[in-house]
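Enquirer: take this sequence and fold it.
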Amino acid sequence: MIRTAIRLTPTIAFPFFEKRNVNDYNKLHEPEPQTANSGLDRVKKMFQRDEFEEVSVELHNVIQATLSGAFIGACFGGFLKSREAYVKFIERNQATAFTSTIQAKKQLQDYVTIRFAKGAVHWGWRLGLFTGCFSLITTVIAVYRGESSLIDYVMAGALTGGIYKANLGVAGTIVGATVGGVLSAFGGLLILNILKITGVSMEDVRRVLYNIKLAREDQYNQVLEKSAKEKHDNLTRHHDKLISEKGEKKIEEIS
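Expert: A predicted model of the protein is given here:
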């Protein structure tokens, strides 16, 4: 009965019941063959560098997710605290006598800037740590299992939520794990449905992001190489000009 329900259930609504359709066409590239035999070997390979001392595709995306979470948290916390600081400064200093308008603006700017920095630090490292833990756990489970499914998000959300609220005791840990698991389930369903509709997999998304990073580094290296060549050519021409004007000297003749 369960198998019949699973077979008749539309996979676009519940993509975690089965894998991608066999008729789905991979528009990005053919999946790379798995060189690691077991899930543990794949996890070990995820944390190893390649022959070019580059991190793996999965670990690169975890790092990018952590940095993005920290950046978004810093912006959110900074803007939130700076707005609160502006309102509080105006309310507290309505009857304050300042020597000049410049002094009032300077104190306001200093107060808002300090509160912005505190809010950015307060929210930045928390959201970065939370995002990094969630992304790392999700990626490790997916790499170990060899595929992405809803269970990855539920387990990662429950573990991350429990760890985040561990300082509140056993009750706080349970509540955090429950809330994290439920929210991650909704988020996982949304992500998996989007992937199902577009016909790509999470591995495709990770590899595309990694290729973008490689392309950006390649463009940066080309600009540096071009700049270095131009500087070297100018330096060489200047050196040749000095040699032609003053002539060559031996080391013993140089005082």
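Enquirer: rest of the way, CA atoms for contacts and neighbours
Expert: Noted.
Enquirer: ok, residues contacting stretch 66-76?
Expert: Contact partners of stretch 66-76, identified using C-alpha atoms under 8 Å, 6 or more residues apart in numbering, comprise 119-129, 131-132, 135.
Enquirer: what of stretch 123-141?
Expert: Contact with stretch 123-141 is made by 43, 58-59, 62-63, 65-77, 152-153, 155-157, 160, 164, as judged by C-alpha under 8 Å, 6+ apart.
Enquirer: rewinding a little: which of the contacts of stretch 66-76 fall within helices?
Expert: Applying DSSP state H to these, the entries found in helices are 119-129, 131-132, 135.
Enquirer: can I get those residues in a markdown table with neighbour count and distance to His238?
Expert: Output for the ones in helices among the contacts of stretch 66-76, formatted as a markdown table (neighbours: other C-alpha atoms under 10 Å; distance: C-alpha to C-alpha, whole Å):
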| residue | neighbour count | distance to His238 |
| --- | --- | --- |
| Gly119 | 21 | 53 |
| Ala120 | 25 | 50 |
| Val121 | 17 | 50 |
| His122 | 16 | 54 |
| Trp123 | 22 | 54 |
| Gly124 | 24 | 50 |
| Trp125 | 18 | 51 |
| Arg126 | 17 | 54 |
| Leu127 | 21 | 54 |
| Gly128 | 22 | 51 |
| Leu129 | 19 | 53 |
| Thr131 | 22 | 53 |
| Gly132 | 23 | 52 |
| Ser135 | 24 | 54 |
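Enquirer: the structure of the following sequence is requested for comparison with the preceding one:
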Amino acid sequence: MSATQEQPDDQAPRGIVSEIDRPVDFSQIAVLQNETGWDRLRTMFDLSSGFGPELELVKTGVGIGIVLGGLSGGLNYAKQAKMNYIRQNEANYYLKPKEAMREMQDKMALEFFRGGFKLGWRMGLFSGIYVLGTVSGLTYRNKFGIAEHVASGAVAGLLFKINLGVKGSLAGLVVGGLLGLVSGTTMCVGTKAFGVTVPEFRYWQHNYWMKEYNEKKAKWDKKRKKELSSAAEESQEQKAETT
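Expert: Predicted coordinates for the structure are as follows:
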């Protein structure tokens, strides 16, 4: 059997076919064919076995947003604290350099944590909303697209700037939507270039490959037992005829 042909259900299993060599269209696999968009979303938000692969992506996005936002906000606030201290304490900075340096470092550290917290949780929230909306959209539609990126980015941007009033919220909505457009376009191009699909991702990450393998193995075992039973009956009949 060539590597480009799918193994029939009634043949003995040849082991688990590798992800790279599997030639079939994942959306046509029996265990995935009858799923609806709501079925996929229910599976995504099923927490009976902990976070699934989709929610793990959301958790990772939140973590990255917190880290990047914390570092960005912390460094910016620390830099501003240094400049403000030098400007406000120029005499002490030169007359008592050691004390001034220690005091300045204390203020920079305090402002670093203050700025990191202030921007970190907001970036984490922005990233979480964006990734959750995007992953939910592609899971429901069962394909990578741009619309869910634009919508999620717009909502996240709106909430990120909501404290600035109507104008700030609208600006955040527009900027978030544009960022989502760029991100979605990049992802669509990348996934098409590498041949990655949502059904394929779900097939491997949700262990549907094991379900399919077990189903095929059960069919083969049933057929094999039937063949062995028929062979045993024929053997007994032949013995009876010879006697």
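Enquirer: nearest to Ile102 of the first structure among the contacts of stretch 66-76 of the first structure?
Expert: Closest approach between those and Ile102 of the first structure, by C-alpha to C-alpha: Gly119, at 25.4 Å.
Enquirer: I'd like the ones in helices among the contacts of stretch 66-76 of the first structure as a markdown table, with distance to Asn93 of the first structure appended.
Expert: Output for those, formatted as a markdown table (distance: C-alpha to C-alpha, whole Å):
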| residue | distance to Asn93 of the first structure |
| --- | --- |
| Gly119 | 22 |
| Ala120 | 25 |
| Val121 | 26 |
| His122 | 26 |
| Trp123 | 27 |
| Gly124 | 30 |
| Trp125 | 32 |
| Arg126 | 32 |
| Leu127 | 33 |
| Gly128 | 35 |
| Leu129 | 37 |
| Thr131 | 39 |
| Gly132 | 41 |
| Ser135 | 45 |
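Enquirer: have a look at how far, on average, stretch 121-136 of the first structure is from the second structure.
Expert: By mean C-alpha distance after the TM-score superposition for the first structure, the fitted stretch 121-136 of the first structure averages 0.6 Å away from its aligned residues in the second structure.
Enquirer: ranges for the helices of the stretch 151-255 of the first structure?
Expert: 169-198, 202-246 (DSSP state H, counting those that start in this stretch).
Enquirer: residue in the first structure matching Lys161 of the second structure?
Expert: By TM-score structural alignment, Lys161 of the second structure lines up with Lys165 in the first structure.
Enquirer: measure its match to Gly176 of the first structure for me?
Expert: Between Lys165 of the first structure and Gly176 of the first structure the computed distance is 6 Å (C-alpha to C-alpha, to the nearest Å).
Enquirer: of those two, who's got more company?
Expert: Using other C-alpha atoms under 10 Å, the more surrounded residue of Lys165 of the first structure and Gly176 is Gly176, with 23 against 17.
Enquirer: and the more buried one, what pairs with it in the second structure?
Expert: Superposed on the second structure with TM-score structural alignment, Gly176 of the first structure falls opposite Gly172.
Enquirer: from one end of stretch 82-99 of the second structure to the other, what's the distance?
Expert: End residues of stretch 82-99 of the second structure are separated by 14 Å (C-alpha to C-alpha).
Enquirer: in it, what counts as buried?
Expert: For stretch 82-99 of the second structure, burial by neighbour count (16 or more other C-alpha atoms under 10 Å) applies to Lys82, Tyr85, Ile86, Tyr93.
Enquirer: ok, the residues you listed vs Leu178 of the second structure, which is closest?
Expert: Once C-alpha to C-alpha is applied, the member of those that ends up nearest Leu178 of the second structure is Lys82, at 34.6 Å.
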